[in-house]
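*Asks:* predicted model and sequence below, questions to follow.
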Amino acid sequence: MLEKLLKKEIKLSVVGLGYVGLPIALEFARKMSVIGFDIKEERVDLMRKNIDPSDELESSAFDGCDITFTSKPEDLKQANFHVVAVPTPINQHNLPDLKPLLGATKTVGKALKKGDYVVFESTVYPGCTEDDCVPILEAESGLKFNEDFKVGYSPERINPGDKEHTLTKILKIVSGSDTESAEVIEAVYASIIKAGIHKASSIKVAEAAKIIENTQRDVNIALMNELSLIFDRMNINTFEVLEAAGTKWNFLKFFPGLVGGHCIGVDPYYLTYKANELGYHSKIITGGRTINDSMGGYVAKTIVKKMISNGNKINGAKVLVMGATFKENVSDIRNSKVADVVNELKSFSVHVDVIDPHASSDELMHEYGYGLIDEIKEKYNGIIVAVNHTEYVKLDEAYFKSIMVDEGVFVDIKGIYRGKINNLTYWSL
């Protein structure tokens, strides 16, 4: 399989060209002939012009790549090795939403031929690939699993906004539906991954490994958030406590904050969903999720209390929220917990303005019902630095004072201005 791919006798496809799929497609396309498929024609048009719709890759990343971008499912029939990298979000009830994954699986199934491989990269609960996806592939193709086609799972580990830990520099987990497929999939990925390959013993093990990576982070951040709730009542700055405790060699360095995005804030729900199906009701994981999901409302309530304490009239008060994406220096707004802060403030009849140098106002309006202001034209009763974009880190106290009323309150969620704000009412987690 690998030799034929490298000789371009056969093609590889990548289904789903978001922040995960596009880097994979381009990396393979430096050595192989690749079909890049996405259901959104407007995104495909941008990529044909060497533009990454996710705003993660420079146009130079497309140079020297043998890739055809398409939104036509029939084009996938040209490929013999398929990589599926579509989103796996949760719905409004915090339950797995497999519609994008199962839809992509149907599309690939229709294109499947005898001898083909399908590798899934989307984050799922253990068992999903074999229990949910494989039957669809069989039904759509009319082929027999492990006899006519083979399947693997290789979880994505791409970190949006991270220019150091890029695709080829991150150890890749691979797995296959049998010994032969595991070896073939390992060889294909090893051709582009410089950091090395870890071959899991089964697809379920690989699925489970991915989902606990982010569950572990979620639980640890939840502990930091709970400590912040406790220390705030003691009038102790949590970041100062963590700085002191961090001097011990084996203290794990996690920090409080808003936990959103499409990984840490989502993946644990896939694991708890599967656990519930099996009759086990998680306590630690569910408890961590409850704490982290509540932090946006907590931040909003805290600034309201402090504005009242400073003599501000809340009905009609003006608050500026700086940052709308789910993390710093990215344009991605999916599952951004900043929306929880904004919505909670509005429930108090507070007027909220939002700015962000990376986010799209139209996308925010579509997703959350509010957009961005073009420029700051007034003074605010409160300012919340919600996301640590590089553009904000450079700002000083004089700037914030110039756009705030005298009795205003400054909230620094991640504590980046600790020790730098001396003449304003200051609060952080």
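*Replies:* Nice, thanks for sending it over.
*Asks:* C-alpha only now, for contacts and for neighbours.
*Replies:* Fine.
*Asks:* I'd like the next helix or strand past the longest strand out of those in the chain.
*Replies:* Secondary structure of the chain per DSSP state E: the longest strand is strand 404-412. Scanning forward in sequence from strand 404-412 by DSSP states H and E, the next helix or strand is strand 425-427.
*Asks:* ok, and what's touching that following strand?
*Replies:* Glu407, Gly408, Val409, Phe410, Val411, Asp412, Ile413 (C-alpha atoms under 8 Å, 6 or more residues apart in numbering).
*Asks:* and if we set it to 6 Å?
*Replies:* Under the contact criterion C-alpha atoms under 6 Å, 6 or more residues apart in numbering, strand 425-427 has outside partners Val409, Phe410, Val411.
*Asks:* now rank those by neighbours and give me the top one.
*Replies:* When these are compared by neighbour count (other C-alpha atoms under 10 Å), Val409 ends up highest, at 28 neighbours.
*Asks:* what's near enough to touch that residue?
*Replies:* Counting by C-alpha under 6 Å, 6+ apart, Val409 has contacts Gly382, Thr425.
*Asks:* now do the one 5 residues further on
*Replies:* Residues counted as contacts of Lys414 (C-alpha under 6 Å, 6+ apart): none.
*Asks:* against Asn237, how distant is it?
*Replies:* According to C-alpha to C-alpha, to the nearest Å, Lys414 and Asn237 sit 11 Å apart.
*Asks:* A further structure is provided below for comparison with the first:
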Amino acid sequence: MSLYEAIVSKKEKISVVGLGYVGMPLAIAFSKKVDVVGFDISESKVKQYLNGTDVTKEVGDQAIQETTALLTWEEKHLRDCKFHVVAVPTPINKDKTPDLRPVIGASRTVGRNLTEGSIVVFESTVFPGVTEDICVPILEEESGLKCGVDFKVGYSPERINPGDKVHRLETIVKVVSGMDEESLDTIAKIYEMVIEAGVHRAESIKVAEAAKVIENSQRDINIAFMNELSIIFNKMGIDTNAVLEASGTKWNFLKFSPGLVGGHCIGVDPYYLTYKAEELGYHSQIILSGRKINDDMGKYVAEQTVKILIKADKQIKGSKVAIFGVTFKENCPDVRNTKVVDVINELQEYGIETKVLDPVADKEDLWREYKINPSSIEDIQDMDAIIFAVPHEEFKELKIEDIKKLYQNHKHLLIDVKGMFDKKEAESNGFIYWRL
């Protein structure tokens, strides 16, 4: 009996290591078909799941409550599994180099509990070579088993878009790869159980690793171009959104928009690729240039806010500015690597008092990462300026008249980073309005 057949007949189990915004939807999806163990080193996170709360907000509380997956922080349960999926984050260090500690730690955990005949598939975003050159030796060392003889490996990059209810795990084509034809076939068949859109069989693990890392690098570069255009058009006194609306009427114009590019994918993945390129003696030009522009946009938004405060004859030191939204993207609780924090830090450098409102953000992570306690809407009073940094659905329900009540005088300064509000309506209501 093949491993695929053993899993389908529930004689063997699948493990998902790392129950974040990638791992949890995967564990839920697989558990509808086969037996699953969902493992995470965070006992507190797992306990929240066991209490029926979806901390990722990706699958919903009901799906968590109804799943048959065994959710645990005890690694001993991994020994009951033969097909392991590693879905842990791969962040960057302060010097912008890859931080592989989570994937190395996960490899050690899986290795300690690896049994003969298993397959380990990595989903974490990495530069080409990490799976075979870094993870495999760790698996061998910890397990005492030999890769290619006692166990096999593969790579299948995650493509989940956090907060996106249209492009979900099941509806996005899954790239899969294996170390040989046999492992590739098994990995493909197992993912095909839950991926309605089907799978693409990459010719090698390194090809699959490279495919993932360039997807977000491409998007990063395109957004950087929009951000640079925004800076240029702002100097010209031209509204960028109006320009993009006009250009977008051409059939082959790529519809990107300016914004704060953070998070654990677009704001991180390009550095994995350029790190490997540097190792090989090539210094990236386009990729790093785009990253530099996007990394500086938080400071740029803060500087524009200060300029607008000055034009409105506001005293900068002691001014009160409210920031609506602090997560790295809309309708997502994740605050990792959010560039909104750059806006906040820069404003505080000027002596500006900031208040942050975000009903979506994970409050524990927000405090742990940035020492920020979000305010309630009742705390937002007598503001000198308001910045809408993240267009959460909750914010879209606010009317211009409601926002007017939050200022301390008749000068209503509105910094609408993503163009959530209608510019003409805002200006006709007396707002001093600016957007990227």
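*Replies:* Structure received. Please read these numbers as outputs of a predicted model, since none were measured by experiment.
*Asks:* TM-score of the superposition?
*Replies:* Once superposed, chain against chain, the TM-score is 0.98 (TM-score structural alignment, normalised by the length of the first structure); 429 aligned residues with a C-alpha RMSD of 1.1 Å.
*Asks:* re earlier: of the contacts of strand 425-427 of the first structure, which is the nearest to Phe231 of the first structure?
*Replies:* Closest approach between the contacts of strand 425-427 of the first structure and Phe231 of the first structure, by C-alpha to C-alpha: Val411, at 16.1 Å.
*Asks:* map the closest one across to the second structure for me.
*Replies:* Applying TM-score structural alignment, one finds that Val411 of the first structure aligns to Ile415 in the second structure.
*Asks:* doesn't His389 make contact with Asn329 of the first structure?
*Replies:* Yes - proximity of Asn329 of the first structure to His389 meets the contact threshold set by C-alpha atoms under 6 Å, at 5.1 Å.
*Asks:* what residue, apart from its backbone neighbours, is nearest Phe395 of the second structure spatially?
*Replies:* Phe324 (7.9 Å; C-alpha to C-alpha, 6 or more residues apart in numbering).
*Asks:* residues in contact with the one you found?
*Replies:* Residues in contact with Phe324 of the second structure (C-alpha under 6 Å, 6+ apart) are Leu357, Phe388, Ala389.
*Asks:* neighbour-wise, which of those residues leads?
*Replies:* Neighbour counts for these (other C-alpha under 10 Å) peak at Ala389, which has 29 neighbours.
*Asks:* what residue in the first structure is paired with the residue nearest to Phe395 of the second structure?
*Replies:* With TM-score structural alignment as the criterion, the equivalent of Phe324 of the second structure in the first structure is Met322.
*Asks:* next one: Ser107 of the second structure
*Replies:* Counting by TM-score structural alignment, Ser107 of the second structure corresponds to Thr105 in the first structure.
*Asks:* matching residues in the second structure for stretch 283-299 of the first structure?
*Replies:* Stretch 283-299 of the first structure corresponds to residues 285-301 in the second structure, going by TM-score structural alignment.
*Asks:* for the matching stretch, measure first residue to last.
*Replies:* End-to-end distance of stretch 285-301 of the second structure (C-alpha to C-alpha): 25 Å.
*Asks:* now do it: distance to the chain's middle.
*Replies:* Averaging C-alpha positions (C-alpha atoms, centre = their mean, to the nearest Å) puts stretch 285-301 of the second structure 18 Å from its chain's average.
*Asks:* same question for stretch 356-366 of the first structure.
*Replies:* When distances are taken as C-alpha atoms, centre = their mean, stretch 356-366 of the first structure is centred 16 Å away from the chain's centroid.
*Asks:* doesn't Ser204 make contact with Val176 of the second structure?
*Replies:* No - with contact defined as C-alpha under 6 Å, Val176 of the second structure does not reach Ser204; the gap is 8.9 Å.
*Asks:* who has more neighbours, these two?
*Replies:* Legend: neighbour count by other C-alpha under 10 Å for Val176 of the second structure and Ser204, higher for Val176 (28 against 17).
*Asks:* can I take it that the more buried one is in a strand?
*Replies:* Yes - Val176 of the second structure: assigned to a strand according to DSSP: H, G, I helix; E, B strand; the rest coil.
*Asks:* quick one, helices of the stretch 101-250 of the first structure?
*Replies:* For the stretch 101-250 of the first structure, the helices defined by DSSP state H, counting those that start in this stretch occupy 128, 134-141, 179-190, 203-233, 238-245.
*Asks:* okay, buried residues for the fourth one please.
*Replies:* Residues of helix 203-233 of the first structure classed as buried under the neighbour-count rule (16 or more other C-alpha atoms under 10 Å) are 203-212, 214-215, 217-229.
*Asks:* again, but for the third one
*Replies:* Of the residues in helix 179-190 of the first structure, those with enough neighbours to count as buried (16+ other C-alpha under 10 Å) are Ser181, Ala182, Val184, Ile185, Glu186, Ala187, Val188, Tyr189, Ala190.
*Asks:* okay, and it goes to which residues in the second structure?
*Replies:* Per TM-score structural alignment, the counterpart of helix 179-190 of the first structure in the second structure is residues 181-192.
*Asks:* average distance between that stretch and the first structure?
*Replies:* When the first structure is superposed, stretch 181-192 of the second structure averages 0.7 Å from its matched positions, counting by mean C-alpha distance after the TM-score superposition for the first structure.
*Asks:* other residues contacting that stretch?
*Replies:* With C-alpha under 6 Å, 6+ apart, stretch 181-192 of the second structure has contacts from Tyr4, Ser177, Gly178.
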